[in-house]
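1. 3D model of this:
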Amino acid sequence: MRSRSPDVRTSVEGGGSPIDVERLFHSAQIISGSFDTLDDGLKGRVDKLVSWVNGQIRLGGERKEEVELQLRKLLATRLRLAADRRRIPAIAGEKIERPIFVIGFARTGTTLIHSLLAEDPGARAPLWWHTHDPSPPPGEVPVVPERIEYTGKELDRLIAQTPGLLTMHPYWDKRGHCLIEDEEIFTLDFQNAYPTLLHRLPALAMILEAGSAKEAYGFHRQFLQHLQWNQDPKHWVVKGIYHQFVLKELFEAYPDALCIWPHRDPAEVHPSTMAITAVLYGAITNWQMDFKELGPLFVQGIAQSVAAAVDSPFVDDPRILHVDFRKLTRDPIAIVRKAYGTWGLDYSDAFEGRMKAWLADPANAPDRYGRYRYTMEPYGLTREMIEGAFEGYSRRFKLGKFA
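-> Have a look, this model is predicted:
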């Protein structure tokens, strides 16, 4: 579930044979021990992803085996989730009430807000180990440290593959305990192809149409139910960088959802977004992409989706609290306090104390791996180009020259 972005292909690798989707399904069923009739929707999405991968690049030898391994593991995890749901019917009865969604574009402070909201003793947030080893449900058997450590090793492999990534996004150093984005949850159902679960695919993530958003949110709820079953009652705090493009579908799935949406000058956002995109996908594609060509295409595609989002009547929905990035960075706790007051949620001294401790902890400092100097030139961008593309958005939220 993504906004519009360019279909950029990498150069062809070798002359290997395409991935066999039927063989993939058969092996995943054996691994998961789930031999029930496959859901047609899931099968269609897997077919679509494999066809897309086969059309992007011809894989050969070891690289093909690595891609198939990740796809097989992901599919086996999805089949185990379905088997758990059939085996434990009570999971489907779990109520997900008043979840908090941190929405908005990458590099606008969404991770900071998510991290602070997750410090509420009454909150629960999805973690890395949840998407990488969710079965059996945490409410069924004790979650031993080894299970979480096992998933952390996969994050170690991602970081080792993408040097420089921690400088831009240091939060992944929490390994199995790091907070995740909803795009990872959607990827479990093959509604997306997020690199944290599929970083061996040598291409940009697959672009899915917004029409799949209803199904994606349906699975999202199922996944939260899976994690919540037989656990202490708490409200969910989740985060995703594409929710703002499908607000109608989000509120249809979660009518009582509460959203917080930070806004930042696009001329500051997009050099940062392109830099982390280049570091991540450059490593995944062995630096075969032309990021100077990608930059303008990326901005153009995002700008079209932003224009549509700003025109949506849901932008002014009272369930959404809009936040200025400058105010957020000056006093993030004040922003959270305001959000709780707006939403009528209990705001405790213990919660504020935990947020203060989190902010003061050097292990959470945003520059603990150094600072990166963001610039536009390597990506073919100029301030004028970005300001022109996002003029309506900047005017609407008083950003940049409209501040």
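2. please count neighbours and contacts with C-alpha atoms only from this point.
-> OK.
3. count of neighbours near Arg72?
-> 22 (other CA atoms under 10 Å).
4. so it versus Leu204, what's the distance?
-> According to CA to CA, to the nearest Å, Arg72 and Leu204 sit 19 Å apart.
5. cool, and Leu227?
-> 29 Å.
6. now Thr111
-> Separation of Thr111 from Leu204 (CA to CA): 22 Å.
7. those two - which one has more neighbours?
-> Set Thr111 next to Leu204 and count neighbours by other CA under 10 Å: Leu204 wins out with 24 against 20.
8. quick check: Met274 touching Gly295?
-> Yes: if you go by CA atoms under 8 Å, Met274 and Gly295 touch, sitting 6.8 Å apart.
9. common neighbours of the two, please.
-> Residues touching both Met274 and Gly295 by CA atoms under 8 Å, 6 or more residues apart in numbering: Tyr379.
10. buried residues in stretch 202-218, which are they?
-> 202-208, 210, 213-217 (16 or more other CA atoms under 10 Å).
11. may I ask which two of those are separated the most?
-> The span of the buried residues of stretch 202-218, defined through CA to CA, is set by Pro202 and Lys214 at 28.3 Å.
12. this one next, for a side-by-side:
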Amino acid sequence: MSKSGDIVIDDLAQPRLTPAIEAARAGPPGFDEEMGVDQILARAVDLTGGLDDFGEETGFRERLGIVLQALAEDRGLTRGGRITIIDHAIRVMANRLRIEHLVKRHPEILDIQIDRPIFIAGLPRSGTTHLVNWLARDERLRSLTLWESEEPVPSGPPPAPGAPDPRALRSAEMWGHFEAMLPHMAAMHGMDAASIHEDNELLYMDVNSYNWEWQARIPRWTDHYFAHDRTISYRYEKKVLQVLTWQRGPNRWLLKSPQHMENLAAIRSVFPDAAMIITHRDPVAVIRSLTTMLSYSDRIRRDPVDPPGLASLWIGRIERLLRACIEQRAAWPADQSADLLFHDYMADQERVMRQVYDLAGLPLTADAERALLAYLNENPRNRHGRVIYDLEGVFGVDTAALRERFAFYYERFPVKWED
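-> Modelled structure (predicted):
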């Protein structure tokens, strides 16, 4: 880090590998990284002590098969990178088994109303994480911590009163190890187990989350995802929200994911009384930030890392997301939705706060306002340092050509260009 606090990551193309990163790239010995759908599901059954009901057939088995096929086609993954994805698949399938087991024992869960949820959508790196963690300070809203998103249903007995949840400890240990290997991640997207996280982890359990794409280069999966309706997976997410509400209320949810931006119609179908907040930022700035963050962590997952290939992949992926957003934007009426331009949002966050509360029909009490303003004071922008990005040099991207490619988005949403 420079004396100014600016962070320059100068080894994205040729990363310097520590012993910990080398070990992560190799992965644990004795793990079968080539296992198929049946083996993954069997591992999940074993992990849950023999639970074997995965619930309604929503197509998740087929989707898992497509993920594995696409994964086999990504020859640039390290063994450790491949194992991480397989391990995630086992985890989310075990979560699914626990969800179904709990609902069978307590069918009243499915009668719980999810009351006027507030969804936040927007490009990665467009302020959605800040917005959801900020609004979550209002205790009248139910939000999702990172550790809870990773393990929605406990796998063991509840902790003693006052003791930490074992799920939170597991998450903190895992992400602490990750950030020890990649210390600059905190300045780009810190993974604090207690922070409020994206609900695409819930879609993960229906194998319809774009989380897979963050960890591998799997165009076959992306094409399959866009070729099929995702409404059924948002219905599954609603079931998980009912389970989480049954465990701990209240029942008015605050949710966020960039993935929601390309699923506006599906969300409207499943949650017709919701409020939808969409953040918009210059896609060139988004891609500049996103590719740097992914390339930095690719030193664990990929050999070679290939920053230009990463940029090409994500430019296309962001374009598909934005085109889907524009195509589906009309699904949300003006009295239930708002578009927040990033430069306006950053310039006057208090105004945005009041706009969101008005849209949601939620009174801004004095207690809520104090808590929200305190969050802003505690979390200034770039508090972990400012990362310097080099989209043109490291990633070989022609910025002028990229702006021409995204002209369709600039014409629809007048975001400010960022240098």
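13. what is the aligned counterpart of Asp367 of structure 2 in structure 1?
-> Using TM-score structural alignment, the equivalent of Asp367 of structure 2 in structure 1 is Ala350.
14. name all residues that make contact with its match.
-> So, once contact is read as CA under 8 Å, 6+ apart, Ala350 of structure 1 ends up touching Pro121.
15. repeat that for 10 Å
-> Applying CA atoms under 10 Å, 6 or more residues apart in numbering, one finds that Ala350 of structure 1 lies in contact with Glu119, Asp120, Pro121, Lys356.
16. about what we covered before: as TSV, the buried residues of stretch 202-218 of structure 1 with distance to Leu345 of structure 1 and secondary structure would be great.
-> Below are these laid out as TSV (distance: CA to CA, whole Å; DSSP: H, G, I helix; E, B strand; the rest coil):
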residue	distance to Leu345 of structure 1	secondary structure
Pro202	44	coil
Ala203	43	coil
Leu204	40	coil
Ala205	37	coil
Met206	38	coil
Ile207	37	coil
Leu208	35	coil
Ala210	31	helix
Ala213	28	helix
Lys214	28	helix
Glu215	29	helix
Ala216	28	helix
Tyr217	24	helix
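17. and which of those is nearest to Trp52 of structure 1?
-> Met206 (7.3 Å).
18. structure 1: matching residues for stretch 133-151 of structure 2?
-> Aligned by TM-score structural alignment, stretch 133-151 of structure 2 corresponds to residues 115-133 of structure 1.
19. list the buried residues of that stretch.
-> Those would be 115-120, 122, 124-133, for stretch 115-133 of structure 1 by 16+ other CA under 10 Å.
20. between the two ends of it, what distance do you get?
-> Stretch 115-133 of structure 1 has an end-to-end distance of 22 Å (CA to CA).
21. same question for stretch 145-159 of structure 2.
-> One end of stretch 145-159 of structure 2 to the other measures 17 Å (CA to CA).
22. surely Asp47 of structure 1 is within a helix?
-> Yes: under DSSP: H, G, I helix; E, B strand; the rest coil, Asp47 of structure 1 sits within a helix.
23. Gln242 of structure 2 maps to what in structure 1?
-> Counting by TM-score structural alignment, Gln242 of structure 2 lines up with Gln225 in structure 1.
24. check Phe406 of structure 2 too.
-> Under the alignment (TM-score structural alignment), Phe406 of structure 2 pairs with Phe390 of structure 1.
25. dump the residue contacts of that match.
-> Under the criterion of CA under 10 Å, 6+ apart, the neighbours of Phe390 of structure 1 are Asp265, Pro266, Ala267, Val299, Gln300, Ile302, Ala303, Gln304, Val306, Ala307, Arg396, Leu399.
26. whatever residue of structure 2 lines up with Tyr374 of structure 1: what secondary structure?
-> In structure 2, the residue matched to Tyr374 of structure 1 (TM-score structural alignment) is Tyr389. Classification of Tyr389 of structure 2 by three-state DSSP places it in coil.
27. residues contacting Tyr389 of structure 2?
-> Contacts here follow CA under 10 Å, 6+ apart; on that basis Tyr389 of structure 2 touches Ile7, Val8, Ile9, Ala285, Ile287, Arg288, Ser289, Leu290, Thr291, Thr292, Met293, Phe395.
28. those residues in strands, which ones?
-> Taking DSSP state E, the ones among the contacts of Tyr389 of structure 2 that sit in strands are Ile7.
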